[in-house]
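# The amino acid sequence is not available; the structure is as follows:
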């Protein structure tokens, strides 16, 4: 029998055992710290990991009950009072533990009848029927009255074990255990007997030279017969056996006269492919003079208990390692990594094709066998890291499962499948999967478990566990552990799948709500970028926009909604729509932000009416600018947003000093927004961005703005390339916030494309205004627009004279359309109305609306401005 000391160097033990023991040791230490450090909490009963699937929290709660059941035999053995009696019932050896229990020392009892201590056996030990019964059964166990030296009677648990020596001689080993070691309800003889029957104890008594002189039948668990054991030392019985550590413990027990407990591992002949763990308790036997007579060893197979601890340790590892992120593929890989090498040599995790993308899986995959099922290999692990020879498919590849495969069968039934010995003979399912058959034969896959991954009554995929180098076949308890691991992973996988779906929905919503084309007219070239936050933070509410305005002007806007997820994306869409609506009113930037602030506070008030729901709007920041290519003036205002960056043609970067303003929805309308006008040189570049571009956890915002300025100092680059360069400066630590970037290269309209005249507020100027406008149109080659333009100019100038105040300014602008502007200092705005047949007035604006493509008005410095657009011919 191969055997090694548990504390010695690893020899012939697979790498999995070393890793597993380290995990168990770490788990045990954690449990001892959690539970107060008592030895009882270090042992857990086998029933904890029985047919009932329980979480690690439930298992931890059951440790108290388990500690009373599973370690009872071990505690009784290690704490037992041992005495040896001969065939006539005379005590021939005593222990110090017996002295502590019943008060008699070795000098008091050795050489005397055992009835001194066991009065209830006074008649029974002499009865041949009882003796024959004990010999036939190999011993006896139960409860008996034991006399203490002070006269008290103790109700103790007693076990008689039959020992054999040379020439068929026999002795009796009596172990006495206090009933205090038992839990309430476990004191009757039948229960005590069943407990001892569950744990056969191998007994050996050795002389001071460590030669075996007495042993029982259970000691032959290691495959050595009694004849080969009796009269020999431990190392003589088993050639090549590394028994130095065990014999060293026995010598120490002989020298000190006390007891000791030791553990070791071995491969018994009846189960050579499975490592067994043994716990052996050593007792020093004393003679009538109180001197060391020999050493008694009591050995118990604790493999099942060790397996429970290992399974709980693996589950503890799974609780901390599986589900560390909301990424489906990573979670599947974590399941595979946890199982190798603690449970299997090779693990694959295959998910239904829609699952990695957040799709909804079917309730049961493969309800028919007429065609193959397509999966994606999401997790792959092997004891051969980096090589992975057991798999025919790499991680991330799509695979097809034949209908005859056991994977398909597990998916159809939704039940796990255990193949302790994999059958690869001709005619089995392996014939229908040549690629897998080749891998099985090449790598020696001999045992396999297949567990469907189920969550919320849906099948997400399947996990396969295989053994190659480990010769031990999978057993039922391994399948239970695999199912528990998969159950834990399934919940994390489903959470990740649902998050992926929600994030994809939010991201798609946001991308669809952002502008697909940025149209800046003839004077503004624009490009934008949006970078969503990382997987954990989710999509945010950053947005940008370019809005063409009348009179060749362009509005540039960037905003940032507080929060992440679908609510942030929906809020962004509402704010973007509100900005478009307000921009159509041609409001100045500061007034537009004031109206937008009112809208945000009103929407937030709607959320307050539903306190049980997550508020959709928690605040937002925004910067809004209007660029006029005729004057090269850019009017900007911001609401709690970082200032834009301006880059001149030489690459010099400046950040204009703009009043900060309160974030939208948070200023309570008490502080007005302020607008600032900045003249932009021709060819300048202006950059708008959100704080995710310049803020990080490690650096302050000044460092981020310096990085941005460095990246922007290349104005000659194409805008798309410059956008990419700027986005590369986003620090990795800032990935928890999304980023929006808008670059605009501005130009000025050529002086020849504008014409402006100052006119007095007198009726006689109407004719002169028509003449000036007609002459300019002919100079531009737009003779076909002269009649309608003369009518428009006549109506606008007449209204300015009658309803406004002088002086009057007439301006024509040729860009994508021809715009006619009339400015006056009045405050009476034109209003379109349908005149009745009897009305003399009210038809002018209606006529203008019919002749033009668009018209409107806006406030201007010290007055108002009315404008009218006419389409240019398509050939221009």
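Good, I have the coordinates. Worth saying up front: this structure is predicted, and the values here are computed from it rather than measured.
# Please count neighbours and contacts with C-alpha atoms only from this point.
OK.
# The lengthiest helix in the chain: what's the following helix or strand?
Assignment by DSSP state H gives helix 476-513 as the longest helix of the chain. Going down the chain from helix 476-513, the next helix or strand is strand 524-531, by DSSP states H and E.
# So what touches that next one?
Strand 524-531 has contacts (C-alpha atoms under 8 Å, 6 or more residues apart in numbering) with 518-520, 542-544, 546, 554, 719-720, 723, 727, 738-747.
# In strands, which of those appear?
Of the contacts of strand 524-531, the ones assigned to strands by DSSP state E are 542-544, 546, 554, 739-746.
# out of those, which one sits closest to residue 585?
For the ones in strands among the contacts of strand 524-531, the residue nearest residue 585 by C-alpha to C-alpha is residue 554; the value is 13.5 Å.
# Pasting the second one now:
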């Protein structure tokens, strides 16, 4: 392509000239240095220069403005990047007159190895002049309301559309201000915006507001308004033109969407069925309705589970039994209601078909008329409320979630004069659907929580007895439903020799799994305690049990049912002996006990720390302290002393202060202490076990050393009989002689010295024989031909219970008799 023409070159072929002929536009080719390489006939006609005078010369002489190198370099770089440029620039004709052209520069290309630009230009078009009649028809028939006001904001012109929007005739508007015609339409704000336009000359666009008009006084409308200044030849503002559009549908859609989104954060904030129903009613008033009631089926409100009406399989012909769960009104006290919270209701909207709850179909009654609507007449309690409070429009939406019928929500308008429309039904359905999911979640969680609490309470001891050694009291408080029931437990276990075992523990986790794990551990502790194990040995066996439980629940296929694994537990086990007033204890990751002596001194005796149950491989150790009579000894779980606003040490100090109240009844002390710490929602269970210590009187204990000689049996037997008679238990003297005879004889024959006999008068009469052997006694059923082997069997038939426990020096065989 070589469109260059000059005086010495031959004429360019016709097809080459057409390459640059863009209809009537002028076109030229410039080199990267701004030299004209090509010139078209259109360029000759626009600028007046023939090709001979233009080609080969700089194009800068054509511009009618000072050179701007920075701008030229910027345009060149843009074109080199593959993009074009366009703009309006002044140029000078060959005859010297100035004109403005629309200039376009193409992306760079190469010709004969040189960088080139294609330039096209045309003179700026003349503005289209519109006749007055055409302009008047355009403004008058525009779908946008338009008006012109003077500097005093008085109407001087308006079109037909604005006249229809406002409902005020044109004759009444002209010469008056907006505030004089429509005082309730945010006129102060609108006139303030118009004054701003008059003062500054800056337009204000797309200002939205809500109001009413005389054309539709019973319905709220939304408008979008823009204000523009009107200027004269010297650029002074002579008035304001404003345009108005009715954007009610768009505004309503935006408001309804915002309402539905807000409902997601306002409804279902708790896992409580009744509170969720009330939140739905409170949210919808007055946003959507003036009066809202939420009625739920009775099985939804109960914790027993599903009822016949809860699922699609339920009989649709049956009459639903519902109770009022939520109520709200724009009137204080909800006087429109014919039923209150908790009352039984049987309201159904037309066509009064119970099957509409199953089908989930909403009902819209735009106009409530007791005189014409038969279904209202069938509910006389409603007639008086409709008449007295002007209830005029109704929407009823069934509450359903996960194919489960939950109840019915009814929206009513009275103060708002606008009847419900189909769009309102969609919003009501969306609100009810969100609330229904929250109600169903709360129902399911409540049922599971109640089941877990019921399970845990059934596994905890119903009555506690410390015998004559301890006065005991306990208080258990489950966690807040949001936190879920935990695995806290406690127990008081009677042991031989008037001793008492005290235990408190906490299973890791929450829910039914934790409650079930707690039951297993409590049973295991009772079994191990009955085997007379020392506290450290008991925790070691309990640790092995927790390890086995964890392995079972995390083994292959064990978690297929979704059950949580047994994660572990903490525990503290203590044994109190009222004869010696010594307390032996061991702990596995549990907080230390609290001790309040009779003089009010508070102490937290710390037995050797052991790891939580379930870790394995680490042993446990025992610690021993003396408990003065009438001391308060307390075991607790971490939920009592730990909280988000305090650490454990602060909680333990507060616990000591709460328990240091001499003379307070133990049950009262236990209950008030828990209430003091649980003033708000609890994320963890609280268990507190208190024991007030007593000591066995010295004259209720008698003991004798027994020589390792069978001849000594008769003497010790008679001593025991005389002691029992001295205590006033003559009916037990013969039985006691037999028991002492058998136990002492077995110790002399099969055990090792030292041998010692002790009689203990407590809730029962206990006979103990200690020896230096660790050989366990064994109950045998002797054959008819055997001369021996019936001693322990005979003792077992005569006593309430018997057993053996081991000591550091040997063992003790004991037998208890009921005192008449």
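Great, that's in hand. These figures come from a predicted structure and were not determined experimentally.
# quick one on the thing from earlier: by contact count, what packs against the longest helix of the first structure?
For helix 476-513 of the first structure, the packing partners by 3 or more C-alpha pairs under 8 Å, 6 or more residues apart in numbering; DSSP states H and E come out as helix 303-321, helix 328-339, strand 447-455, strand 458-467, helix 566-584.
# Format those as CSV; extra columns: mean neighbour count and distance to residue 219 of the first structure.
Shown next, in CSV, are those (neighbours: other C-alpha atoms under 10 Å; distance: least, C-alpha to C-alpha, whole Å):
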stretch, mean neighbour count, distance to residue 219 of the first structure
helix 303-321, 20, 16
helix 328-339, 24, 35
strand 447-455, 26, 32
strand 458-467, 25, 32
helix 566-584, 20, 69
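# out of those, which comes closest to residue 500 of the first structure?
helix 328-339 (7.8 Å).
# which bit of the second structure covers the closest one?
Here helix 328-339 of the first structure aligns to the second structure at residues 273-284, judged by TM-score structural alignment.
# Break down the stretch 601-750 of the second structure into its helices, ranges please.
Ranges of helices within the stretch 601-750 of the second structure are 638-641, 648-659, 666-677, 712-726, 733-750, based on DSSP state H, counting those that start in this stretch.
# now the angle from the top strand by length along the second structure to helix 248-266?
Counting residues, the longest strand found in the second structure (DSSP E) is strand 216-231. Going by axes from the mean of the first three to the mean of the last three C-alpha atoms, to 10 degrees, strand 216-231 of the second structure is angled at 110 degrees with respect to helix 248-266.
# what comes up buried for strand 216-231 of the second structure?
Buried positions in strand 216-231 of the second structure, judged by neighbour count with 16 or more other C-alpha atoms under 10 Å: 221, 222, 223, 224, 225, 226, 227, 228, 229, 230.
# Same question for stretch 200-208 of the second structure.
Buried residues in stretch 200-208 of the second structure (16+ other C-alpha under 10 Å): 201, 203, 204.
# show me where the stretch 601-750 of the first structure has strands.
Here the stretch 601-750 of the first structure has its strands, by DSSP state E, counting those that start in this stretch, at 620-628, 633-639, 645-647, 653-654, 676-679, 685-689, 739-746.
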